[in-house]
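Student: next comes the sequence, and after it the predicted model I'd like to discuss.
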Amino acid sequence: MKGYLTLGIDIGTSSVKARVLDTRTNQIVAKGFQTHPLLLSKPGYAEQEGDSYWSAVKSAIRQCLDCGIDAENIAGVALSGLVGVMLPIDKDGRPVRPGMIWMDARAEEECNEIRERVGEEVINYNNGNRIACWFIEPKALWMKKHEPGLFNKTYKLLSPAGYCTYRLCKEFTINKGDAGLFYPFDYQKGEWNTELAEKIGVPIDKYPKIYDCDEVVGTVDDEAAAETGLKKGTIVVAGGTDISSAALGCGVTKAYQAYYSMGTGSNLGIMIPTPERKEEFRILKWPHVIPGLTMFDAPMAFTGASLNWFNGTFGGHEQVVAKSTGQNVFSLYDAEAAAQTKPGAGGLLYLPYLGNTLSPHWNPNSKGVFFGVTLSTSREDMIRALMEGVAFDLYSNIKIAQASGAKIDGLTLNGGPTKSRFWNRITADVTGIPLSTTNVDEAAPLGDAILAAKGAGLCDSIIAMSKDIVKVTETIEPDMKNHEMYQDFFGIWQRVYENLKKEMDDHHQLLFKYNFTK
């Protein structure tokens, strides 16, 4: 099939985004967007249906084609997606249960079993990561223990991107980035460790074949063509993780570059050479889409989700104003907080742990906290404190990364919340690090489109193509006077969490005892 367009699709926690790239001009010429649901049935449970991912992918593709795109001109497609999702698939390619996603914290007991049976240091050395509910095998062992029939029915464990790639071309595959979230993946050799898989208790035959991120895995088949509108025979490329594709799509392609991606959750990503071992496991490691680079990545769970929670709970007025004026509701929060508060939010501190915490604490029992409420605390202080609390969470990971030897001179920004200049200013001042914005609206699907171009033979170098497309539009320098003030409050912010860990554990147990499922 000939063509000059490529299609990149990113499956996020709350939505799917698609972009069509014209490789002749390096311009985005079509967009698609579709939300999909999150299932929260019990405290600590967080699931999504595999077919919800696929339905959203189909809708996003159709929206792109409805922009006047001729499917005949699309030469290749690649998908990325959220990571830390245990999605079991049967031999016929159907999900056997909803996927337990990265937010799901039910498998702490299984984490302890892996520590006892295998050893944390063995996982650290092979996979480069820690043992935590966030990864695949603890969730798989939970299914093996509590749903043995479904575990036995499972043919392959796929990622969301891997499942939707299967729906396109009927091949069971996993890209190297997604594979990095599975403990048997040897992150320096780039292959499965069969002995380790068996020791953990998940048979190696349940793992799919690993592909390089720009490698062709198949072509769109008749069924997928009918469902999506793509042409049969369109090349399907392996793709990457949402974070690694986003790094490519915002121009972070060299060792020691760093970026900050914000969405429902967020990620601090620092590029390190794969042979360079860092004995720091509060921050994760998995392959970049670029061979030879590893993402030294700190995921944080409740970034945009914190402001979404506030909007859904307290934002009735702003929602009405936004609807009547056509404004973005979150820009209204920016304006209110900017006009009526000062840096520091009157001393109000916020721990952004609305379900659990990922890097650096990895505590599935953690809870959100507002600390420092007084009679003078305003609603606008809460808005600013939400943003500052998210920035403090980022700063805690930056300090850990720097202590491990990682050098961070600046952060390239990407993701919906980074469209807020107000929030970006807070992030720069809290961290004391310059931030750069780019001309890219959504980096992950652009990164996927670049990978598809390489797989389809439309470019020789994904690094060169990224460099041609991505341009810095603004650099935000930190106000160091504000940074000094934030440093003082950051110490208290850290102690609030440390002093409440036991109470968080006890509170978590009471949620189950009294069946508080909301």
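Tutor: Sure, I can see it.

Student: contacts and neighbour counts: CA atoms only from here.
Tutor: Noted.

Student: and stretch 501-518, what's buried?
Tutor: M504, H508 (16 or more other Cα atoms under 10 Å).

Student: just the residues contacting that stretch, thanks.
Tutor: If you take Cα atoms under 8 Å, 6 or more residues apart in numbering as the criterion, stretch 501-518 is touched by S41, K42, P43, N365, S366, K367.

Student: what helix or strand is the last one located in?
Tutor: In this structure, K367 is located outside every helix and strand according to DSSP states H and E.

Student: surely P88 meets G99?
Tutor: Yes: counting by Cα atoms under 8 Å, P88 does reach G99; the two are 7.0 Å apart.

Student: picking that back up, which of the contacts of stretch 501-518 count as buried?
Tutor: By neighbour count, with 16+ other Cα under 10 Å, those hold P43, N365, S366, K367 as buried.

Student: do you know how far the last one is from H508?
Tutor: As for K367, its distance to H508 is 8 Å (criterion: Cα to Cα, to the nearest Å).

Student: and if you look at G180?
Tutor: 30 Å.

Student: what sits against the residue nearest the centre of the chain?
Tutor: With distances taken as Cα atoms, centre = their mean, L82 lies nearest the centre of the chain, 4.9 Å away. Neighbour list for L82: I11, G12, T13, S159, P160, A161, T241, D242, I243 [criterion: Cα under 8 Å, 6+ apart].

Student: for the fourth one, give me its contacts.
Tutor: If a contact means Cα under 8 Å, 6+ apart, then S159 has G81, L82, V83, G84, V85, M86, L87, I174, D178 as its contacts.

Student: let me know the closest of the residues you listed to S376.
Tutor: Using Cα to Cα, L82 comes nearest to S376 of the contacts of S159, at 40.3 Å.

Student: what's the distance between that closest one and A46?
Tutor: 13 Å.

Student: R130 now?
Tutor: 21 Å.

Student: alongside the first one, take a look at this:
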Amino acid sequence: MFVGIDIGTFETKGVLVDETGAVLAEARRRHEISTPAPGRVEHDPETVWWGDLVHVADALMRHPRAGEVAGIGVSAIGPCVVAADEDLRPLRPAILYGVDTRASAQIETLTRRLGEDEILRRSGNTLTSQSAGPKIAWIKDEEPDVWRAARWFMTSQSWLVAKLTGEVVIDHGTAGYFHPLYDFRRGRWDVAGCEDFIEERRLPRIAWGDRIAGAVTPAAAAETGLPEGVPVVVGTTDSPAEAVGSGVVGSGDLMAMYGSSGYFIRVGETPAAADGLWAAPFVFEGTYVLAAGTSTAGTATRWLADLLALTDQADDVTFARLLELADASEPGARGVLALPHFAGERTPFQDPLSRAAIVGVGLEHTRADVARAVLEGVGHSIAEAILTFRRAGQELSRVVAIGGATKNPHIVGTVSAVTGLRQEVADTAGAAYGDAFLAALGVGAVDRPSDVGRWVGTRAAVEPDRQGRDVLQRDHEDFVELYRSLAPLQHRRTR
């Protein structure tokens, strides 16, 4: 038996899986983000991450076969920054991934200091809100007492694995987002030019995500109910774990994750950098990814449901109401167009100051048109991110869609209509399922990454809709022009 636990932006999920890939037990726990100031998004590691892990692990360990657990995998949102002391106590709330845009000044400073070409050579990326290095610099600049007291600067799953095993380790894939502190092609830390805010000894050791980090300690076993001494793999962030859990491990495969935000991973066999995309190692030795991300997807639908007074205590009722309302409109939302940049935007614009807009509304329009426009706007945002791969010359041999928003035909359908791509919707339990597979691989219960194909199936496929394709492709051109036209005004109003 294998345990996988994934901490997401708004929910933690765990699964208990046998050696054939069958899920025998699941457990979930909801949580919230903290937004203490504009551009700042945080979690409390102890109450959210560890508290959720304890809750979910305890629930899974009530299964009759829990005593057969042979390996554990953990993933979490990232790249986050956790400043912790020698005893792994967090010294401040964790700074989340690219949705947290607080380090804009540090990005500018480091880019001037090192030079964009050197950063790109070293990291395979330029600096953006997705970069963890500038966030460490922000702590040094804005909270010097915390910075001085910190023994470790870690990420989410590395902190959780350390809590479970006592081993401070980070996977290559997540270390690859600590730009400009990681040498992408040599696969090691390189803090040259950044010594004023980080020393290599304060960063975790680096290993591949499917390798064993250590074993569950007696203290962690007592707190979580997980068996003492069971191996724990190094793990990775939620998105690569989602890719593994959806069977995206082959060269040319693209994972399209429709979650609270959008995230997209294309797997390859050689390190490559491309303008507008993030380059990083993947989970397994000798594999690499180019990745993209949007800032809002499912969070926009939640905002929309609240705005239109559709919210019910049961999420499935809320979103059924939203879909029913949007169905009353038509493709193109009768001329209403939405830019869903509620928290800025990542790929391809990399613009933390962009904000949402709804245009083209007249007295003739209804709540249904607004609902349809926002859902299609999320689809346009995701489509633009996926098109960035194509512009970079990256072949997409297979597209696998996962996440809660795959149940929304107006979002997923817009993406296929605009890109012309067929999407397979994976039948998977998500990142936690990928974690369980990594645990099985780490202890030798499966032989190779491609064996995940025996675990994962497909529950649906989304084809480009000929009827709505023309109008949605025209709308997409206007979508990009809308962003570019509004950007100067948005920047003045949000600085």
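Tutor: Structure's in. What do you need? Because the structure is predicted, anything quoted here is derived from the model rather than measured.

Student: once they're superposed, tell me the TM-score.
Tutor: With the length set by TM-score structural alignment, normalised by the length of the second structure, the two chains reach a TM-score of 0.95; 492 aligned residues with a Cα RMSD of 1.7 Å.

Student: among the contacts of S159 of the first structure, which are in strands?
Tutor: G81, L87, I174 (DSSP state E).

Student: counterpart of the last one over in the second structure?
Tutor: The criterion is TM-score structural alignment: under it, I174 of the first structure has I170 as its aligned partner in the second structure.

Student: same thing with the second one?
Tutor: Using TM-score structural alignment as the criterion, the counterpart of L87 of the first structure in the second structure is V82.

Student: and the counterpart of A373 of the second structure in the first structure, what element?
Tutor: Aligned by TM-score structural alignment, A373 of the second structure pairs with A385 of the first structure. Assigned by DSSP H and E, A385 of the first structure falls within helix 379-403.

Student: repeat that for L511 of the first structure.
Tutor: Element membership of L511 of the first structure, judged by DSSP H and E, is helix 480-513.

Student: and the angle from that helix to helix 379-403?
Tutor: 100 degrees (axes from the mean of the first three to the mean of the last three Cα atoms, to 10 degrees).

Student: for helix 480-513 of the first structure, the distance to its chain's centre please.
Tutor: 23 Å (Cα atoms, centre = their mean, to the nearest Å).

Student: now swap in stretch 68-87 of the second structure and tell me
Tutor: Stretch 68-87 of the second structure has its C-alpha centroid displaced from the chain centroid by 15 Å (Cα atoms, centre = their mean).

Student: so who does V233 of the second structure touch?
Tutor: 71-74, 209-214, 438-439, 442.

Student: ok, the residue lying farthest from the centre of the first structure to G346 of the first structure distance?
Tutor: Using Cα atoms, centre = their mean, the residue of the first structure lying farthest from its centre is L375. It sits 37.6 Å away. Distance of L375 of the first structure to G346 of the first structure, given as Cα to Cα: 11 Å.

Student: can you check L358 of the first structure too?
Tutor: In terms of Cα to Cα, L358 of the first structure sits 27 Å off from G346 of the first structure.

Student: so for those two, which sits in the more crowded spot?
Tutor: Counting neighbours by other Cα atoms under 10 Å for L358 of the first structure and for G346 shows that L358 has the greater number, 25 against 18.

Student: tell me the residue in the second structure aligned with the more buried one.
Tutor: By TM-score structural alignment, L358 of the first structure lines up with R346.

Student: cool, P417 of the first structure as well?
Tutor: Applying TM-score structural alignment, one finds that P417 of the first structure aligns to A405 in the second structure.

Student: number of residues surrounding that match?
Tutor: Burial of A405 of the second structure is recorded as 23 neighbouring residues (other Cα under 10 Å).

Student: spell out the secondary structure type for it.
Tutor: Here A405 of the second structure is helix, with the state taken from DSSP: H, G, I helix; E, B strand; the rest coil.

Student: name the nearest residue to it, sequence neighbours excluded.
Tutor: Take A405 of the second structure and drop its neighbours on the chain: the residue closest to it by Cα to Cα, 6 or more residues apart in numbering is Y258, 5.1 Å away.

Student: tell me which residue of the first structure lines up with that neighbour.
Tutor: Checking TM-score structural alignment: Y258 of the second structure goes with M262.

Student: before we move on, back to that, quick check: the residue farthest from the centre of the first structure is in a strand.
Tutor: No: residue state for L375 of the first structure (three-state DSSP) corresponds to coil; a strand is not indicated.

Student: how much space separates the residue mapped onto it from the second structure from D369 of the second structure?
Tutor: Aligned counterpart of L375 of the first structure in the second structure: L363 (TM-score structural alignment). From L363 of the second structure across to D369 of the second structure, the span is 11 Å (Cα to Cα).
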